[in-house]
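A.B. asks: got a predicted model here, sequence first, then my questions.
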Amino acid sequence: MSNSQILYQPEWRIIDQSSLGPQFHALQSFAMDDTLCTTVGNGTSPATMRSWVHHDTIVLGIQDTKLPYLQEGIQFLKEQGRNVIVRNSGGLAVVLDEGVLNVSLILRETEKGIDINLGYDAMWDLIQDILKDYNVTIEAKEIVGSYCPGSYDLSIGNKKFAGISQRRIRGGIAVQIYLCATGSGSERAALIRDFYSISLKGEQTKFVFPSIVPETMASLSELLGETITVSDLMLRLLQALQRMTDKLTPSQLMPDEVPIYEHNLHRVVERNNKVLL
């Protein structure tokens, strides 16, 4: 199965939560994706694209919770007006705000299997497709000096504007990306640099945390030389998916998904409180 085949689905269910505003909490997002992984995985939901935006939020990875002076780092972020949460998957700290669009493609693990790289490549293909009229080369490789570096950082001219991750649960796969649309990539990176500086205080740790160089990160608006907003990206995304399916279905959670969501939210909140308190 090729990465582009994954994107061609008989139906794409669309759950757009990109304009819910500041009250929409990032923990709700993790519960949403886990719920959709379950129902897409067991075949009760078609392939789903979920989009969302969270305001003034720093999402830490499990690894970040091992920082020696974590509470001081969290206090610093809160003083900068940020909510701080820990996600239930790998990776490291990332910045979410109203200029960052997050997208999950939730797919069913087929008999043939979707290997990890296939999921990453499909998302990379999709982003190249939605930005193809800009005539820029979008590379997927680790950008050293960025926050949450990984082999599928998306960059233009060696400046990272997006990071991709994956989560797999019960036969469902969520391929997730954050896309920095507007704002300053280097200011976001500087905030995470300062967080690590305060949380580490120069101590040696078993796990090596990234040395962040703010100039390695930028938003799409900065890289493309014109404002490309979250809603511009949303429109491009929907147009791209429309070319890849016979049926685009706007949706919310179905009644049978609500109890699964409530159970997942309870679990995510409990785990988060345990780690942060």
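C.D. replies: That came in fine, so what should we check first?
A.B. asks: CA only for contacts and neighbour counts going forward, please
C.D. replies: Noted.
A.B. asks: I figured Thr211 was touching Gly145, is that so?
C.D. replies: Actually, residue 211 is Ser rather than Thr. Yes. With contact defined as C-alpha atoms under 8 Å, Ser211 reaches Gly145; the gap is 5.8 Å.
A.B. asks: who has more neighbours, these two?
C.D. replies: Gly145 (19 against 14; other C-alpha atoms under 10 Å).
A.B. asks: could you report the distance from the more buried one to Ser186?
C.D. replies: The gap separating Gly145 from Ser186 is 11 Å, by C-alpha to C-alpha, to the nearest Å.
A.B. asks: give me the common contacts of these two.
C.D. replies: Shared contacts of Gly145 and Ser186 (C-alpha atoms under 8 Å, 6 or more residues apart in numbering): Pro214, Thr216.
A.B. asks: what is the longest strand seen in the chain packed up against?
C.D. replies: Longest strand of the chain, by residue count under DSSP state E: strand 159-169. Packed against strand 159-169 by the contact rule (3 or more C-alpha pairs under 8 Å, 6 or more residues apart in numbering; DSSP states H and E) you find helix 26-41, helix 116-130, strand 154-156, strand 172-180.
A.B. asks: and here is the other one:
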Amino acid sequence: MLEMVQPSARHAAPPVVLQWTRQGPSLGPAEDLDYGITLLRAAQNGLITSPMVRLYRPAPTVAFGQRDARLSGFARAQQACRAHGFAPVVRRAGGRAAAYHAGSVVVDHIQRDQDAMQGFQDRFAGFGEMFAQVFRSAGVPAAVGEIPGEYCPGEYSVHTSLPPGPGGAERGPVKLAGTAQRVVKGAWLFSSSIVVEDPAPIRAVLVDVYEALGLDWDPATAGAATDAVPGLDVETFAAGLRAAYQPVEDRPWADLLEAVPPR
């Protein structure tokens, strides 16, 4: 198990959210990514003035990084996604291919910030630790840090250790969440994909996608929280996440799909 990354004092406390977007179904794989950027631009332009969180269960998606799209095997990787029932999309943030589906939660935190680059690295540590704490509260022994051979590797990935397999065989850690960040002048978007349940389809699609891209990784690192705690579900994790944000007051959900329509 890797050492847990500790957030700095600036981001040690759970973030405060003053408003939530209405929780609902996915808008569609590409539309979900685009709407996050739409909300970021709305914050930049002053249409969103309070910290805002969008929480949703995504459609089956493989989100490629910009570097992936330039590889010679990218077209084959897209075909592999479709063969597994996942939509291939290219995100504007960095990183490598990551997969998520309805057994996952995507969290978009959008915040207006006149000095948006300040605390860029602290946000990775702070949000990662918050997600890990939500998992720990649900009985999942989660920590923050890159694990060897993981897909879409990142210094602040959230992972969990697994109990021994049949016959006492040791099993390595699995990745539960990856995070990405986009900063514009006056605002930032912190987006996280968190795999709670049903890991088999994610592992299967990533095996074929990474083979097509010619990228090395260890498929054993692709998993879900239910690998460690069978029976945990998305609704339970989402409820824990909302509690972790510690809203300063109980405000109603904001119907931003009307106030800031998707493009």
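C.D. replies: Cool, the structure landed. Please read these numbers as outputs of a predicted model, since none were measured by experiment.
A.B. asks: in CSV, list the helices and strands packed on strand 159-169 of the first structure along with mean neighbour count.
C.D. replies: Converted to CSV, these look like this (neighbours: other C-alpha atoms under 10 Å):
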stretch, mean neighbour count
helix 26-41, 23
helix 116-130, 18
strand 154-156, 22
strand 172-180, 25
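A.B. asks: could these go into TSV alongside distance to Ile198 of the first structure?
C.D. replies: Formatted as TSV, these follow (distance: least, C-alpha to C-alpha, whole Å):
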stretch	distance to Ile198 of the first structure
helix 26-41	24
helix 116-130	33
strand 154-156	28
strand 172-180	25
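A.B. asks: closest one to Gln166 of the first structure among those?
C.D. replies: Ranking these by their distance to Gln166 of the first structure (criterion: C-alpha to C-alpha) puts strand 172-180 first, at 4.5 Å.
A.B. asks: residue range for the closest one in the second structure?
C.D. replies: With TM-score structural alignment applied, strand 172-180 of the first structure matches the range 187-195 in the second structure.
A.B. asks: and the strands in the stretch 1-150 of the first structure?
C.D. replies: Taking DSSP state E, counting those that start in this stretch as the test, the strands found in the stretch 1-150 of the first structure are 12-17, 48-52, 57-60, 83-86, 94-96, 100-108, 139-140.
A.B. asks: mind checking which of these is nearest Ile192 of the first structure?
C.D. replies: Proximity to Ile192 of the first structure (C-alpha to C-alpha) singles out strand 94-96 among the strands of the stretch 1-150 of the first structure, at 7.6 Å.
A.B. asks: can you name every helix or strand that that closest one contacts?
C.D. replies: Counting contacts by 3+ C-alpha pairs under 8 Å, 6+ apart, strand 94-96 of the first structure packs against strand 57-60, helix 185-200.
A.B. asks: that one vs the second structure, average distance?
C.D. replies: Mean deviation of strand 94-96 of the first structure relative to the second structure after superposition (mean C-alpha distance after the TM-score superposition for the first structure): 1.1 Å.
A.B. asks: now do the buried residues in the lengthiest helix in the first structure.
C.D. replies: With secondary structure taken from DSSP state H, the first structure has its longest helix at helix 258-276. For helix 258-276 of the first structure, burial by neighbour count (16 or more other C-alpha atoms under 10 Å) applies to Ile260, Tyr261, Asn264, Leu265, Val268, Val269, Asn272.
A.B. asks: likewise for stretch 46-60 of the first structure?
C.D. replies: Neighbour-count burial for stretch 46-60 of the first structure, counted by 16+ other C-alpha under 10 Å, picks out 46-60.
A.B. asks: for the longest strand of the first structure, buried residues please.
C.D. replies: Neighbour-count burial for strand 159-169 of the first structure [16+ other C-alpha under 10 Å]: Lys159, Lys160, Phe161, Ala162, Gly163, Ile164, Ser165, Gln166, Arg167, Arg168, Ile169.
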